[in-house]
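1. Everything below, folded, please.
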Amino acid sequence: MLRLDGKIALITGLGQTSDDGWGIGAAIAMKLSQQGAIIFGGNRTLPAAARTKARIEAEGGTCDIQQTDVTNSESTKALVNACFEKHGRIDILINNVGKSEPGCPATMQEEIWDQQVDLNLKSIYLTTHFVLPIMEKQKTGGTVINVSSIAGLRYIGKPQVAYSTTKAAIMQFTKATAVIYADRGVRLNTVVPGLIYTPYTRALAKRYAPGGDEESYMKMRDDQVPMKKMGDAWDVANATLFLAADESQYITGQEIVVDGGITSSTGRV
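-> Below you'll find the model as predicted:
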């Protein structure tokens, strides 16, 4: 089950800054590769993407990478074209780029707002803008999976208005496009992670832990989850795999929330 043998998966944001642990994009790329997909990745920095590529190839998988700025139309088009020119098709598109900057509308600078909208939201428009025409011409269609966040569903305890707004917009972008393309053989869905333990989380702990107490910072995040633990990148990757596989062929315009129960809880997160 959940095999992707021979399918071409284009993934953005698959870079890994160290060999310690797994980020969401890297774990998704590895999981899809383990299930037989051929990976083509775009990432802002090549060294980070190369680390993921090496991990995939060490397990016998296939992964090509290309430096890509997904906020730039020409760079994004070049990525899609390179993947299509090499493989002649794109079966799966995974959009996994994003960044959070603090601030409410009164305090956030306009340039920060614009940067957040470009990175978190425009990037998804650009990749789908170039990939959807390819997918709808394929007899087997294709599937697009966008990675959002529970910050797009509820307030999660810190002011990050641009991040929350763009993550909510991703879900509606996905729903609307899914309906438009439902009769063209192309499915679009969203994975919505909650509090996930990744190398990036550890970096946040180093930066924001009160008094430098990283252990207490991590415990606080664990305690915010009804399951009393953060998820990890593999939890998100497994949900993404399901949406990429044929077993989910009648699912489109939906969200899978991977959050340990936070968005079902009335407690403060």
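2. okay, CA-based contacts and neighbour counts for the rest of this
-> Will do.
3. which residues touch the residue nearest to Thr127 when sequence neighbours are not counted?
-> Leaving aside its chain neighbours, Thr127 sits nearest to Thr76 (6.4 Å; criterion: C-alpha to C-alpha, 6 or more residues apart in numbering). For Thr76, the contact set (C-alpha atoms under 8 Å, 6 or more residues apart in numbering) comprises 68-70, 126-127.
4. ok, how many other residues are close to Ile8?
-> When counting by other C-alpha atoms under 10 Å, one arrives at 24 neighbours for Ile8.
5. Would you confirm that it contacts Asp91?
-> Yes: between Ile8 and Asp91 there is a contact at 5.2 Å, judged by C-alpha atoms under 8 Å.
6. still on that earlier bit, check the spacing between the residue nearest to Thr127 and Ala182 real quick.
-> 24 Å (C-alpha to C-alpha, to the nearest Å).
7. One more: Gly152?
-> Separation of Gly152 from Ala182 (C-alpha to C-alpha) stands at 24 Å.
8. re the thing from before, just put the contacts of Thr76 in JSON lines and tack on neighbour count.
-> Below are the contacts of Thr76 laid out as JSON lines (neighbours: other C-alpha atoms under 10 Å):
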{"residue": "Thr68", "neighbour count": "21"}
{"residue": "Asp69", "neighbour count": "19"}
{"residue": "Val70", "neighbour count": "28"}
{"residue": "Leu126", "neighbour count": "19"}
{"residue": "Thr127", "neighbour count": "24"}
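9. Most widely separated two among the residues you listed?
-> Taking C-alpha to C-alpha as the measure, those span a maximum distance of 11.9 Å, between Thr68 and Leu126.
10. and the next element down the chain from the lengthiest strand in the chain?
-> Selection of the longest strand in the chain by residue count, based on DSSP state E, yields strand 186-193. Under the assignment DSSP states H and E, the closest C-terminal helix or strand after strand 186-193 is strand 196-197.
11. Against which helices or strands is that following strand packed?
-> If you count contacts as 3 or more C-alpha pairs under 8 Å, 6 or more residues apart in numbering; DSSP states H and E, strand 196-197 packs onto strand 231-232.
12. picking that back up, go ahead and name everything in contact with the longest strand of the chain.
-> When contacts are defined by C-alpha under 8 Å, 6+ apart, strand 186-193 is touched by residues 132, 135-136, 141-150, 171, 174-175, 177-178, 181, 236, 239-240, 243, 249, 251-259.
13. What segments of the chain are strands?
-> For the chain, the strands defined by DSSP E occupy 8-12, 38-43, 63-67, 92-95, 142-147, 186-193, 196-197, 231-232, 255-258.
14. The structure of the following sequence is requested for comparison with the preceding one:
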Amino acid sequence: MRLNNKIALVIGAGQSQGEGTGNGRAVALRFAQEGAAVLAVDRDGGLAAATAEIANTHGRGCLPFEADVTDERSVEKMIEFAVAQWGRIDILHYNVGISVSGRDASPEDITESAFDTIMAVNLRGAVMCVKHVLPVMRRQQDGVILTVASVSAWQRYPWVAYKASKAALIAFTQQIAIEYAADGIRANTILPGLMNTPMAVDTRARTFNRSRDDIVAERDARVPLRKKMGTAWDVANAALFLASDEAAFITGVELPVDGGALVNLPR
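-> The predicted model follows:
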């Protein structure tokens, strides 16, 4: 019960179509299991409701909420709903991100519309969510903000918008950590490596017309640790630690959850 009596908003708590569990859903479930009341937020209300239904078999209580992070008023309504429901917000976990599904491409092939769409979801949405939760957390003089970036921010990566947006998300999270430290607000980012999730694997299989098994084998071979991708539960457990009081003196960090990918980079 490491999050007992905490109120947590998990943005991107639904998941893409495919096998297994996505990062956002896993975080919502883990937070609920550890005693938090959770608002499971997704642009697809049905997916948010599915997450809430699963979470409510394990935890204190999870409510679904439909919101679009590219619409600031929708984000504002989400924060208003949470405060009206519980009176406070202890944890904001931003797990929204797109790449392949947003038509990301190389620097020579990227289009304006694809770049703008990916940046709006991956970066601007995070900024707007944080913008509207900060007044709540400042009144409380307490709060945790978690963002999910990617090791792609630092690794070689072929497509421009995802990499740029995730690198910017790290910088933004660090800015929040230092600017609001005096208000008791902690901000940290998680850097997943190669993960076996519906978004990472099944989306690629559909987009490139390849089998799921081929995508899994190709990605597994690139992971230093046991030649096996991580799962959404690895991300969820990292988020749980950073959200809990066990990490009370930790802010402004980038936590790789990557099976050794970043330490395998040439120096």
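15. if we can go back for a sec, got a PyMOL select line for the buried ones in the contacts of strand 186-193 of structure 1?
-> Per 16 or more other C-alpha atoms under 10 Å, the buried members of those correspond to this PyMOL selection:
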select buried, resi 132+135+136+141+142+143+144+145+146+147+148+149+150+171+174+175+177+178+181+236+239+240+243+252+253+254+255+256+257+258+259
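16. quick check: angle from the longest strand of structure 1 to strand 142-147?
-> 20 degrees (axes from the mean of the first three to the mean of the last three C-alpha atoms, to 10 degrees).
17. once aligned to structure 2, how far is strand 186-193 of structure 1 on average?
-> Here strand 186-193 of structure 1, set against structure 2 after superposition, deviates by a mean of 0.4 Å using mean C-alpha distance after the TM-score superposition for structure 1.
18. before we move on, the earlier item: have a look at Gly152 and Ala182 of structure 1 and say which one is more surrounded.
-> More crowded of Gly152 of structure 1 and Ala182, by other C-alpha under 10 Å: Gly152, with 20 against 16.
19. quick one: contacts for the residue lying closest to Asp91 of structure 1 once chain neighbours are set aside?
-> With C-alpha to C-alpha, 6+ apart as the criterion, Asp91 of structure 1 has its nearest non-adjacent residue at 4.6 Å, and that residue is Gly142. Gly142 of structure 1 is in contact with 90-92, 135-136, 185-187, counting by C-alpha under 8 Å, 6+ apart.
20. just curious, which of these is nearest to Tyr200 of structure 1?
-> Set against Tyr200 of structure 1, the nearest of the contacts of Gly142 of structure 1 by C-alpha to C-alpha is Ile92 (25.3 Å).
21. Could you tell me how far the closest residue to the closest one other than its chain neighbours is located from Thr68 of structure 1?
-> Spatial nearest neighbour of Ile92 of structure 1, excluding adjacent residues (C-alpha to C-alpha, 6+ apart): Ala9 at 4.5 Å. From Ala9 of structure 1 over to Thr68 of structure 1 the distance is 16 Å, taken as C-alpha to C-alpha.
22. give me every residue that touches the closest residue in space to Ile89 of structure 2 that isn't next to it in sequence.
-> Sequence neighbours aside, Ile7 is the residue nearest to Ile89 of structure 2 in space, at 5.2 Å (criterion: C-alpha to C-alpha, 6+ apart). Contacts for Ile7 of structure 2 (C-alpha under 8 Å, 6+ apart) come out as 36-39, 86, 88-91.
23. repeat that with 7 Å
-> Listed by C-alpha atoms under 7 Å, 6 or more residues apart in numbering, the contact set of Ile7 of structure 2 reads 36-38, 88-91.
24. so can I have TSV of the residues you listed showing distance to His58 of structure 2?
-> Listed next are the contacts of Ile7 of structure 2 as TSV, based on distance: C-alpha to C-alpha, whole Å:
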residue	distance to His58 of structure 2
Ala36	11
Ala37	11
Val38	12
Arg88	22
Ile89	21
Asp90	20
Ile91	19
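25. so, if you compare the residues you listed, which one comes nearest to Ala161 of structure 2?
-> The nearest member of these to Ala161 of structure 2, counting by C-alpha to C-alpha, is Ile91 at 27.3 Å.
26. give the contact list for the closest one.
-> Here Ile91 of structure 2 is in contact with 7-9, 143-145, 243 (criterion: C-alpha under 7 Å, 6+ apart).
27. ok, Thr143 of structure 1 touching Asp91?
-> Yes: under the criterion of C-alpha atoms under 7 Å, Thr143 of structure 1 makes contact with Asp91 at 6.4 Å.
28. Relative to Leu241 of structure 1, how far out is Thr201 of structure 1?
-> Between Thr201 of structure 1 and Leu241 of structure 1 the distance is 23 Å, computed by C-alpha to C-alpha.
29. Looking at those two, which is more packed in?
-> Legend: neighbour count by other C-alpha under 10 Å for Thr201 of structure 1 and Leu241, higher for Leu241 (21 against 15).
30. give the contact list for the more buried one.
-> So Leu241 of structure 1 contacts Leu32 (C-alpha under 7 Å, 6+ apart).
31. returning to what we had before: which residue range of structure 2 does the longest strand of structure 1 align onto?
-> Aligned by TM-score structural alignment, strand 186-193 of structure 1 corresponds to residues 185-192 of structure 2.
32. Buried ones in that stretch, by neighbour count?
-> Buried residues in stretch 185-192 of structure 2 (16+ other C-alpha under 10 Å): 185-192.
33. mind listing the helices for the stretch 101-250 of structure 2?
-> 112-119, 125-140, 160-179, 203-207, 212-220, 232-243 (DSSP state H, counting those that start in this stretch).
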